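Trainee: Next comes the sequence, and after it the predicted model I'd like to discuss.
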Amino acid sequence: MTDKSQQDRVLIFDTTLRDGEQSPGATMSHDEKLEIAEMLDDMGVDIIEAGFPIASEGDFKAVSDIAKRSKNARICGLARANYADIDRCWEAVKHAKLNRIHTFIGTSPLHRAIPNLTMDEMADKIHETVSHARNLCENVQWSPMDATRTEWDYLCRVIEIAIKAGATTINIPDTVGYTAPEESATLIRRLIEAVPGADEVVFATHCHNDLGMATANALAAVAGGARQIECTINGLGERAGNTALEEVVMAMKTRNDIMPWRTGIDTTKIMAISRRVATVSGFNVQFNKAIVGKNAFAHESGIHQDGMLKNRENFEIMRPEDIGLSGTSLPLGKHSGRAALRDKLEHLGFEVGDNQLKDIFVRFKELADRKKEVFDDDIIALMRVGEDAENDHLQLVSMKVVCGTGGPAEATVEMEIDGKDVTATANGDGPVDAAFKAIRELHPNKAHLQLYQVHAVTEGTDAQATVSVRLEEEGIIATGQSANTDTVVASAKAYINALNRLLVRRTKSAPGTDRKEILYTDPAE
């Protein structure tokens, strides 16, 4: 193994705020996007794809504000192959110290049929639009969408055109997660060998996880010569998701003997951003998820525990500390003070100011009065509560539920709606249904419940329940979360949280705009 300082550098291109946010229900608020971007910047991500500026005014403002606040990372925006998109993208990213325009077009036979362009017409369009982007920005990335299903000769042709037009990075997307690792490595290697000018640009890989091979495909592409990996935190993304940042980074760090490449990522910050993205997106990390799952460093069987006690390396190829875990789970109690809570938060990867600590401490004391012991996962759940309260139009004041075997459940809900207290009572098929119906009576809406999910944060009958609710209304999707030792209360608060987010999104979304459909439309230039 060569010295790390002499190894090839692999750039990490994070698209959590763009491709990751396109997961149904994963839409983040403006402030949440700024916060995630700052965390990505601090952990050493090389390029942050901050959004799709022409998709909406909200997207444009988020990309623009992230560009203005960036410290080290290059800020990138996505643009379709037309002048309007590219101009809008440049207006958003031009404020960054380091910027990039990322423009793309679908080149496979299936994707060429969407705009109904011939091969020659598309080739001309690629030359025109990449040239236009390069005239605005010195750093241009070009992607042939669905590259892995594009004819070989045509793929080589359009990549050569993009390079001659001024592209500095050529990204090869496996848009539908179709390829396999051996193919991924071979494709990159052959392109670098065959395309004139390939040695003058950086080749990148963008893999989806439809067949569960995104991480393997990305690392194989690097073995083939790619020097940029596009990825997201927790593998967030459309359908089965994208390559997970934490997986490729830790794979290269842990198996540097066979993958002799390095990144600029501070891996001790991985756990904190993983938890934060899970919170703001509403997509909980599965327990057995590689690197960041709750069970990734848990050992229950007797043989494993005995081996761990004798030597941690028997069953751990990474240290919890390497990704920002303290390695302990010592509980706090109702007698614990602010200093102990702050110390615990720091061990869990959360940095909080004095005012935020004061707010969290109040919620911690309330929880400690209901629970004998407050564990790490309880503290993490507390961080999710009340984050949007000061901007909420709808707030739960009180709730009373009557349920049992004798008849339909009944819920009486008191809410504050824009400063006015209102109350309603409703019956339902169970306490949660009754509570939701009472809320709908107080705040009439046409939102369809797409997801209702409950999981216990810790063990025991006094465990906090974390509830996720996903709502869809006229094409707008929003997710709400809440945690409480009372499952019905957590459900009502999560539902109200999702309604508040719907209100915000309805206000900020451009009329008729759909972030999924915009990828496949081509406005007049």
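Mentor: Received the coordinates, thanks.
Trainee: From here on, just use CA atoms for contacts and neighbour counts.
Mentor: Fine.
Trainee: Residue 396 against residue 420, yeah?
Mentor: No - with contact defined as CA atoms under 8 Å, residue 396 does not reach residue 420; the gap is 11.6 Å.
Trainee: out of the two, which sits in the more crowded spot?
Mentor: residue 396 (17 against 8; other CA atoms under 10 Å).
Trainee: okay, now the one to match up with it:
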Amino acid sequence: MTDTTKQDRVLIFDTTLRDGEQSPGATMTHAEKIEIAGLLDEMGVDIIEAGFPIASEGDFAAVSEIAKLSKNSVICGLARAQLGDIDRCWDAVKHAAQPRIHTFIGTSPLHRAIPNLTMDEMAERIHETVTHARNLCDNVQWSPMDATRTELDYLYRTVEIAIKAGATTINIPDTVGYTAPRESADLIRKLLENVPGADEIIFATHCHNDLGMATANSLAAVEAGARQIECTINGLGERAGNTALEEVVMAMKVRNDIMPYQTGVDSTKLMNISRRVATVSGFAVQFNKAIVGKNAFAHESGI
């Protein structure tokens, strides 16, 4: 039997209420967001990304109330690399017993062109905004959006800047679901080996399912050294969705012989929250969906 007392802990970061709700048509009411956050908190999710506070008054109000009501989970808000965004985010999450600010900027050539910043200008923006976030909150997460399509040397440079500015978690997003498992693992290994201070912070993985590899990419990143998985209930999310929380949690639990990692999630609560998220989001779970689908444990054969 595997000795679970000596296993590495993998943090589960749920973004159903932020990235999941970005699915067109998946809008939840204020009361539904509070309910889902309560279920996530009870289930043992480590970090709940409750929303994008500057996006709307409704998002700000929901994040703020979730922060006040949370009992166990870290409550996180998302902010662009702008001082106003970060201030608004802090105003929403500061009521939590364990608040986190998550700030991001797109670092790939395509995303650098959107704000029309040079590499040096973006590096300065990262330093300024992460420093500002850390001056407000001890728990700061930074993401280089579209990291998997960012030049490797520049990714090293920006991650090092964010760590030196005070980021405690570095999240590596596969923003367009382009990466394969071997690449996902290789990128985490390279960051751990080549970025000064990388061994002092937590690396996270945030995968999209456009090529059907989000779960595999997330687990490959964990095997390479990532210790936080960003995911959603039922894999809810824009386009083809995000990494499914229930899949990575159960994969590590059932195949603990080859993936000897622990999470704090109570797997007996997965089916209930899956059904509630399906109901409130209006996104039904496909019958043959792994772990939580209606037919996941049914079998019929003419053989």
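Mentor: Great, that's in hand. From a predicted model like this one, the values you see are computed outputs, not experimental measurements.
Trainee: Mind checking the TM-score on these two?
Mentor: Comparison of the two superposed chains (TM-score structural alignment, normalised by the length of structure 2) gives a TM-score of 0.99, and 303 aligned residues with a CA RMSD of 0.7 Å.
Trainee: Show the residue spans covered by the helices in the stretch 201-303 of structure 2.
Mentor: Using DSSP state H, counting those that start in this stretch, the helices of the stretch 201-303 of structure 2 run over 214-224, 245-254, 270-281.
Trainee: if you compare those, which one is most tucked away?
Mentor: helix 214-224 (a mean of 24; mean count of other CA atoms under 10 Å).
Trainee: Where in structure 1 does that one align, residue-wise?
Mentor: Using TM-score structural alignment, helix 214-224 of structure 2 lines up with residues 214-224 of structure 1.
Trainee: got the helices of the stretch 201-303 of structure 2 as JSON lines, with distance to residue 239 of structure 2 columns?
Mentor: As requested, the helices of the stretch 201-303 of structure 2 are arranged in JSON lines below (distance: least, CA to CA, whole Å):
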{"stretch": "helix 214-224", "distance to residue 239 of structure 2": "13"}
{"stretch": "helix 245-254", "distance to residue 239 of structure 2": "17"}
{"stretch": "helix 270-281", "distance to residue 239 of structure 2": "15"}
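Trainee: Determine which of those helices approaches residue 157 of structure 2 most closely.
Mentor: The closest of those to residue 157 of structure 2 is helix 214-224. By CA to CA, the value is 20.2 Å.
Trainee: what's in contact with the closest one?
Mentor: 10, 177, 179-182, 184-186, 188-189, 205-209, 228-229, 242-244, 247-248, 259 (CA atoms under 8 Å, 6 or more residues apart in numbering).
Trainee: so which of the helices of the stretch 201-303 of structure 2 gets nearest residue 67 of structure 2?
Mentor: helix 270-281 (19.5 Å).
Trainee: Report the inter-axis angle for that closest one versus helix 245-254.
Mentor: Orientation check (axes from the mean of the first three to the mean of the last three CA atoms, to 10 degrees): helix 270-281 of structure 2 against helix 245-254 gives 170 degrees.
Trainee: Comparing helix 270-281 of structure 2 with structure 1, how large is the average distance?
Mentor: Superposing on structure 1 places helix 270-281 of structure 2 at an average distance of 0.2 Å from its equivalents, by mean CA distance after the TM-score superposition for structure 1.
Trainee: against structure 2, where does the lengthiest helix in structure 1 fall?
Mentor: When structure 1 is scanned for its longest helix (criterion: DSSP state H), the result is helix 487-508. With TM-score structural alignment applied, helix 487-508 of structure 1 matches no range in structure 2.
Trainee: For structure 2, which segments are assigned as strands?
Mentor: For structure 2, the strands defined by DSSP state E cover 8-9, 11-14, 47-51, 74-80, 99-106, 140-145, 169-174, 202-207, 228-231, 261-262.
Trainee: which helices and strands does the fifth one pack with?
Mentor: Counting contacts by 3 or more CA pairs under 8 Å, 6 or more residues apart in numbering; DSSP states H and E, the secondary-structure elements packed against strand 99-106 of structure 2 are strand 74-80, helix 83-93, helix 119-136, strand 140-145.
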